[in-house]
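Colleague: Here is the input, now give the coordinates:
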Amino acid sequence: MFQRKYTGLIDSLMYSRQADFAAILKNPKKFEVQIIYTQINRDSLNRPTLKSYYYEVDKNRYFYPASMVKLPAALLALEKINGLKAKGIDKFTTMRTDSARAPQTTVRKDTTAQGGNPSVAHYIKKMFLVSDNDAFNRLYEFIGQAYFNEHLWEKGYKDALIIQRIHGKFDLETNRYTNPVRFVEGKKTLHRQAELHNKKQYSYPIQNPRKGKAHIDKQGKKVNQPFDFSDHNYISLQDLHDMLKAVVFPEVLPASKRFNLKPDDYQWLRTCMSAYPRESTEPAYPKKPDSFRKYLWLGNGKQPAPSAIRIFNKVGQSYGFMIDCAYIVDFEKKIEFMLSAV
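Modeller: As a prediction, this is how the structure comes out:
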């Protein structure tokens, strides 16, 4: 039996369930677990008060965010599309992606969308329902690399650097270039955005983003050295947790950390984040269980989620890292809380 070391609420709860958490508690440096739990209390007028608790949270400890980058992508894409309102454009307007150079590719149709027309709204839906990677890449291209990062930093999300698409044949340099984009209504072009090129060189926010003992290089050979993530995306768990707050509880954040969204944007985000794949018809995912992309509450079980529970979340999983940022509500028992972990 190992000695208990109490540092806060979360680890005291873990110590009370040692059979489940013994490995992590014995060797926290090996597993590099970080947890943020936010307790939510409401007053007589239903106004929320949030109090957060932390376990091993460290913005300087690198983890690859994987699909977690889709959360800020959704927020920034909606904010940018709202800036085009005067041109008659909204999140449902058809969006055509063009190509200006290799390895960029075009998008004319989306067979999973109503009418076959791609849009910001539909890309967001696919990102949250099944973590669609191409949907993220298309929003990354619409947002642009410079806008993506500098708008996050301006809002106070300083511990973030988004410099790559997810998968594809792009490298650090070609990820600086983002495709031309058009918004159309029938045969009429409402807005045309030229290819964007981010000429700025950003310093990496983590001093030594190397992980592991060995890795497989691009030629398929084993290299007995840690993998260098310095040309990969980065977001701290705290920033991700706060971005989730910006969706669910924007009123508790300073105005500077909120996004310029309309009421129906918040509703769209919350609907897409909390939906189970079986509830979608466009696109349809009849074979995916409720637990798909709902790690913290449902794990890898195949049973349907309880009808009273909704999970508003985003997950990421790659390179041995697993992340989930969730707002979980039991409407019957009137219990709600936020939980983010890597």
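Colleague: From now on I want contacts and neighbour counts done on CA atoms only, so please keep to that.
Modeller: Fine.
Colleague: I'd like to know which elements the helix or strand hosting Ala77 is packed against.
Modeller: According to DSSP states H and E, Ala77 maps onto helix 70-82. Using 3 or more Cα pairs under 8 Å, 6 or more residues apart in numbering; DSSP states H and E as the contact test, the elements touching helix 70-82 are helix 120-130, helix 133-143, helix 237-248.
Colleague: All the helices of the stretch 1-150 of the chain, in order from the start?
Modeller: Applying DSSP state H, counting those that start in this stretch to the stretch 1-150 of the chain gives helices spanning 9-16, 18-26, 28-31, 70-82, 120-130, 133-143, 145-154.
Colleague: Mean neighbour count added to those, as a markdown table?
Modeller: Below are those laid out as a markdown table (neighbours: other Cα atoms under 10 Å):
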| stretch | mean neighbour count |
| --- | --- |
| helix 9-16 | 15 |
| helix 18-26 | 14 |
| helix 28-31 | 12 |
| helix 70-82 | 22 |
| helix 120-130 | 24 |
| helix 133-143 | 23 |
| helix 145-154 | 18 |
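Colleague: Sequence B follows; please return its structure for comparison with A:
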Amino acid sequence: MKHCLLFIYCFILVSCTAEQQNPNFLETALASKDISIKRVMDNIEKYQVQIRYTQIDRRNDSVLFTDYDFQVSDSVYFYPASTVKFPTAVLAMEKINQTDTLTIHTKYYIEGDTIESTVADDVNEIFAVSDNLANNRLIEFLGFETINQSLKNKGIAPVRLSHRLGFHSEDLRTKPIIIYLNDSTTGITQPILNKTPKPLALFEIEKGKGYYENDEYINEPFSFKQKNYYPLSAQHNLLKRIIFPENFNLNEQFHLNKEQRDHLLNAMHTVPKEMGYDKKEYYDSY
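Modeller: Sure, this is the predicted structure:
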């Protein structure tokens, strides 16, 4: 694709004070003569870079954020790819708490599928190897309407998740889930009918020069109007709520218990080999 997107997401924890930190850190970094940076900065329109650098200062019991932005815009579209798996993982954990009989270790499977899983395992697979099937299972558990509304209710907007990832069905209806309640009984969820997503009206919503559909090459840019929309500002706001929940009002927080939050934070930094994956095929940065 001629107009490819370079998406750089910077969230840097800084221990020094605001007075010690160079306030033009981002500007200085982007002015570097390093060939990798200079190539992008000399072709801004081609790469469509968006960067948010956040300085974090701790004063007594307070945590203060100072954002430095470069071309961050909710109106300029980029395809969020697998970053949408983060909110799906968090919201699935939170939904577990709505039922006393469920935990993140409760086994379940999707009707018509043979894979048994747990939310804990799905979260591990999402962060270790960016597993599409694990994400899609949680989509069936939540439904798109619940995902989008829950994020908006917590002040994380704009956002619109509208499709599963990888090889999947475009069916708007979720599949029933069979849950093992104990050794002798199971429960089954009802399908959720999601609304047809409204076309996005954003800048740069069409990408590339051509694309394949049903093995046929279509010689025109691909439209992302019906695709997932999860801009940098929304991603940033979700991450802050996970790392620093105490900085937000209760209605803006994700209500995870200690076991759930510890599991999530651990999964976020665990490399594939520590999850049991073959270290040659699934290298550390896989």
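Colleague: if we can go back for a sec, superpose on structure 2 and give me the mean offset of the helix holding Ala77 of structure 1.
Modeller: Compared with structure 2 after fitting, helix 70-82 of structure 1 deviates on average by 0.6 Å (mean Cα distance after the TM-score superposition for structure 1).
Colleague: Residue range in structure 2 corresponding to that helix, please.
Modeller: Mapping helix 70-82 of structure 1 onto structure 2 (TM-score structural alignment) gives residues 85-97.
Colleague: Which residues does that stretch contact?
Modeller: Contact partners of stretch 85-97 of structure 2, identified using Cα atoms under 8 Å, 6 or more residues apart in numbering, comprise 102-104, 119, 122-123, 126, 130, 135, 138-139, 141-142, 147, 150, 238, 254-256, 260, 264.
Colleague: residue in structure 1 matching Phe224 of structure 2?
Modeller: Phe224 of structure 2 maps onto Phe229 in structure 1, by TM-score structural alignment.
Colleague: mind listing what that match touches?
Modeller: Counting by Cα under 8 Å, 6+ apart, Phe229 of structure 1 makes contact with Tyr64, Pro209, Arg210, Lys211.
Colleague: so which of the residues you listed comes closest to Met322 of structure 1?
Modeller: Closest approach to Met322 of structure 1 among the contacts of Phe229 of structure 1 (Cα to Cα): Tyr64, at 8.8 Å.
Colleague: Give the burial count for Arg58 of structure 2, as a bare number.
Modeller: When neighbours are counted by other Cα atoms under 10 Å, Arg58 of structure 2 registers 14.
Colleague: now for it: what does it line up with in structure 1?
Modeller: Arg58 of structure 2 maps onto Arg42 in structure 1, by TM-score structural alignment.
Colleague: quick one, what contacts its match?
Modeller: Taking Cα under 8 Å, 6+ apart as the test, what Arg42 of structure 1 contacts is Pro48, Thr49.
Colleague: My read is that Met41 of structure 2 contacts Leu30, right?
Modeller: Yes: contact criterion Cα atoms under 8 Å: Met41 of structure 2 and Leu30 qualify, at 7.2 Å.
Colleague: any idea how far the counterpart of Ile242 of structure 2 in structure 1 is from Pro263 of structure 1?
Modeller: Aligning on TM-score structural alignment places Ile242 of structure 2 opposite Val247 in structure 1. As judged by Cα to Cα, to the nearest Å, Val247 of structure 1 and Pro263 of structure 1 stand 11 Å apart.
Colleague: What of Ala19 of structure 1?
Modeller: Counting by Cα to Cα, the gap from Ala19 of structure 1 to Pro263 of structure 1 is 44 Å.
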